[in-house]
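Novice: Got a predicted structure here, sequence first:
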Amino acid sequence: MEREIVVVGAGPSGSATAIALKQAGHDVLLIDRQEFPRDKACGDGIPAGAIEILFSLGMEEKIRGADFYPVYRLLLSSPRGYVLEADLKKGKTGADSCVVPRTEFDALIQQHAVEAGVEFCKARAKEPIIEDGRVTGVRVRQNGSDQEIRSKVVVGADGVTSVIARALSPDTHEDKHRAVALRTYISDIEELPHEVEFYLYQGILPGYAWIFPLGEGRANLGLGMRLDKFRDANESLEQMVEVFLDIPDVNKRIKHGGKLNNTAVWQLNFGSKPIQRAYDGALLVGDAAGLINPLTGGGIHNGLQSALQAANVIHDALVKDDTSLTQLQVYDHRIEESMKKSMRKSYLIQRSLLYFPSWVDILIRWGGSNSDLAKTFIDKL
């Protein structure tokens, strides 16, 4: 089988890349090992900037008609219990941040890709085809048999465990540039309506626990922390969640025992680790490209930004009939220009919280919404 472009992974970044390339007139095959809708472990917080990128891809009507839970405010709680509340930023066209289960969110984008004319295929990518140092396609497992799909460009959008990234760049993220997180859903909790909550406290710093409301007494609840710090701890993530639920200000809001369900654990690769994202005949986007904010753990907005940048670079390369590294490495430069400063700043704040945890109390008590800590959460959710 031969295609112009193969996008491996149909999550938000992969589907958005496919949509943008199809809208530019290209032949795109989008593959994923799962059918949609499917679950994806996440905090389910979607920043306004991500929503506006989807608007630009023609999804405004779909999104406004969907049952996303809008959030307008943010709460930060410090180890000593100091609290800061602030308004979240709206998008440039007035879009709000929201909370929506990734089962629904991802399926909406993947469906839009198919409706835009992208061909979707359920298949498990095994490895990129590499000939003379150049990616010329991908080997997949489909319907019980192995197949080769040849293409001019392969886009690796297959997440933190990307087989495309692993084959092209064996260098792994050190634990200090990774995180581990647990997500669960809780019923019967007294919500703070339309407000996302972040709890920074001893034991998980520079990570945090969260409560993201879904309405009607339901919320996405969980915690995340740096992987090296987790390995040093003597507790499981499940035990840490129980400690969080015992915090008085949280515990008093739980009704009828607070039923937990659909618990999942996952790992993340921070954007604080410099990696190569462009190769001869291939690009990496989203979590496969290691674009998670090292302070907030958010990656959807950065992933969608990378999707648009990748699509623009691939389109220009195909117009020139040159998909070599020389041409595609423009993508690496654009990612650096648009995200490096923010990633570096977030990583410095994260390290400060690790080595000087008392700063959290000071920043939340006295810094207000103008502190770098608060502004990063407000901007990046």
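Specialist: Noted; the coordinates are in hand.

Novice: from here on, contacts and neighbour counts on C-alpha atoms
Specialist: Fine.

Novice: so after the lengthiest strand in the chain, what's the next helix or strand?
Specialist: Secondary structure of the chain per DSSP state E: the longest strand is strand 145-156. Next helix or strand after strand 145-156 toward the C-terminus (DSSP states H and E): helix 163-168.

Novice: also this one, for the comparison:
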Amino acid sequence: MPVTTEYDVVIVGAGPAGTACALALRHSGRRVALVDKARFPRDKICGDAIPSPTLKLLACLDPSYATELHALLALHRAPTTHSRLLAPSGEELRIAWHNPAFNSPRLHFDEALLTLVRRHTATELLEGYAICSLQTDEHGITLTPTDSTQRPLRAALVIGCDGANSVVARSLGPPTALDRAYHCAAVRAYYKEVADAPEDTSDFYFLREYRAGYCWVFPVGGGVYNVGFGMLSEEVAARRLNLRHELSELLATHPHLAPRFAKAEALTSITGFGLPLGGSNRPVHGLRTLLCGDAAALIDPLQGHGIDKAVHSGILAAAQVVACFQAQRFDADFLASYAQQIKQRIGRELAQRYRLMRFLAGKPWLVDLVVRAARWRWLRRRLVRAVG
């Protein structure tokens, strides 16, 4: 039997959920490993929006984290103080946000979070470590790498922060079919020389010909824009849509987008990704195992982002880790308190937003009405609260 390396906790996935969990365990006294199949910095296909609660949550762990993060990303972020919403009718609404938020390419944002882990914790970082399988017994979990030259890992607890295709989540039970009603498909590319594109404004295009979804143009700093299109996977499948083709057509022919992209330069090809939406009651725990972020399907169904939820769930998982070692209990019944925390603090909100998304889907006239009515200040305030 191969020799294993022993840890108290192994966090699988070094994105926002995994790094937040490692930061939250800084003073736990536990031996923690943070493993990722990639070597950083690495790209992560995403819309690159960093919602304002992300910074608040990190600042609650340590006020210096938010300050350092801003400094690390000085050349790779765009503070977003406004959003423009274009209704299916073509009517435009501009919204000012009061809480600080920004956009930043995940290539740089995730590397900055990992820098905080390196600076402030004793976490052992294992990059380029892909996991083939997990085997759980009454004493712990063994993680076997795909590379036979690397040592297996052994831990009392495993925190799965390894994204939408989580190998940790798959270890909790037999595979289930993709539920396209709770899944979003999206594509993204980077552009420069986009016209009418203020660096402080994120644009959302709601389109009459597509039901649950939108096109976006997000500044990410340095004159670069994250441009994408996402929609509910059940519609993509039903209509046999090729989202790469659909985005290209939108940028070339849409009456509002085409003039903006007439002289734009594509910096990357259009690439696709999938997002498991919140509200599905997907399991988030098992024997000696917790799931966070995308692995736990904590994506906002209304806006499609999940970085703030990933960070929040990572912090909640760290609190559960501390409780487990204090009680010396790692069974699923004890870990169910984490699932309850996720439901109360994150899940209920996501379920409400899923219902709102489904209510608006297929009703372009209603989106038109909401945008038109939001010109009244008191209704705009309600809209801002509703969409976060």
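Specialist: Received the coordinates, thanks. Every value quoted in this text rests on a predicted model; they were computed, and no experiment measured them.

Novice: hang on, the earlier thing: mean offset of the longest strand of structure 1 relative to structure 2 (after superposition)
Specialist: Compared with structure 2 after the fit, strand 145-156 of structure 1 shows a mean deviation of 1.7 Å (mean Cα distance after the TM-score superposition for structure 1).

Novice: List the contacts of that strand.
Specialist: Identification of contacts with strand 145-156 of structure 1 by Cα atoms under 8 Å, 6 or more residues apart in numbering yields 1-9, 14, 135-141, 162, 164-165, 281-285, 288, 314, 323.

Novice: Buried members of those residues into ChimeraX, please.
Specialist: With 16 or more other Cα atoms under 10 Å as the criterion, this ChimeraX line picks the buried residues out of the contacts of strand 145-156 of structure 1:
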select :3,5,6,7,8,9,14,135,136,137,138,139,140,141,162,164,165,281,282,283,284,285,288,314,323
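
Novice: The residue nearest the centre of structure 2: what's it in contact with?
Specialist: By Cα atoms, centre = their mean, structure 2 has its centre lying nearest to residue 306, at 3.2 Å. Counting by Cα under 8 Å, 6+ apart, residue 306 of structure 2 makes contact with 293, 294, 298, 299, 300.

Novice: Pipe these into JSON lines and attach neighbour count and secondary structure per row.
Specialist: JSON lines is the format used below for those (neighbours: other Cα atoms under 10 Å; DSSP: H, G, I helix; E, B strand; the rest coil):
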{"residue": "293", "neighbour count": "28", "secondary structure": "helix"}
{"residue": "294", "neighbour count": "25", "secondary structure": "helix"}
{"residue": "298", "neighbour count": "32", "secondary structure": "coil"}
{"residue": "299", "neighbour count": "30", "secondary structure": "strand"}
{"residue": "300", "neighbour count": "27", "secondary structure": "coil"}
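
Novice: out of these, who's nearest residue 386 of structure 2?
Specialist: Checking those against residue 386 of structure 2 by Cα to Cα gives residue 300 as the nearest, at 12.2 Å.

Novice: ok, the closest one - contacts?
Specialist: 277, 278, 306, 350, 353, 354.

Novice: next one: residue 117 of structure 2
Specialist: Neighbours of residue 117 of structure 2 in contact, by Cα under 8 Å, 6+ apart: 19, 22, 23, 123.

Novice: Structure 1: which residue goes with that one?
Specialist: Counting by TM-score structural alignment, residue 117 of structure 2 lines up with residue 113 in structure 1.
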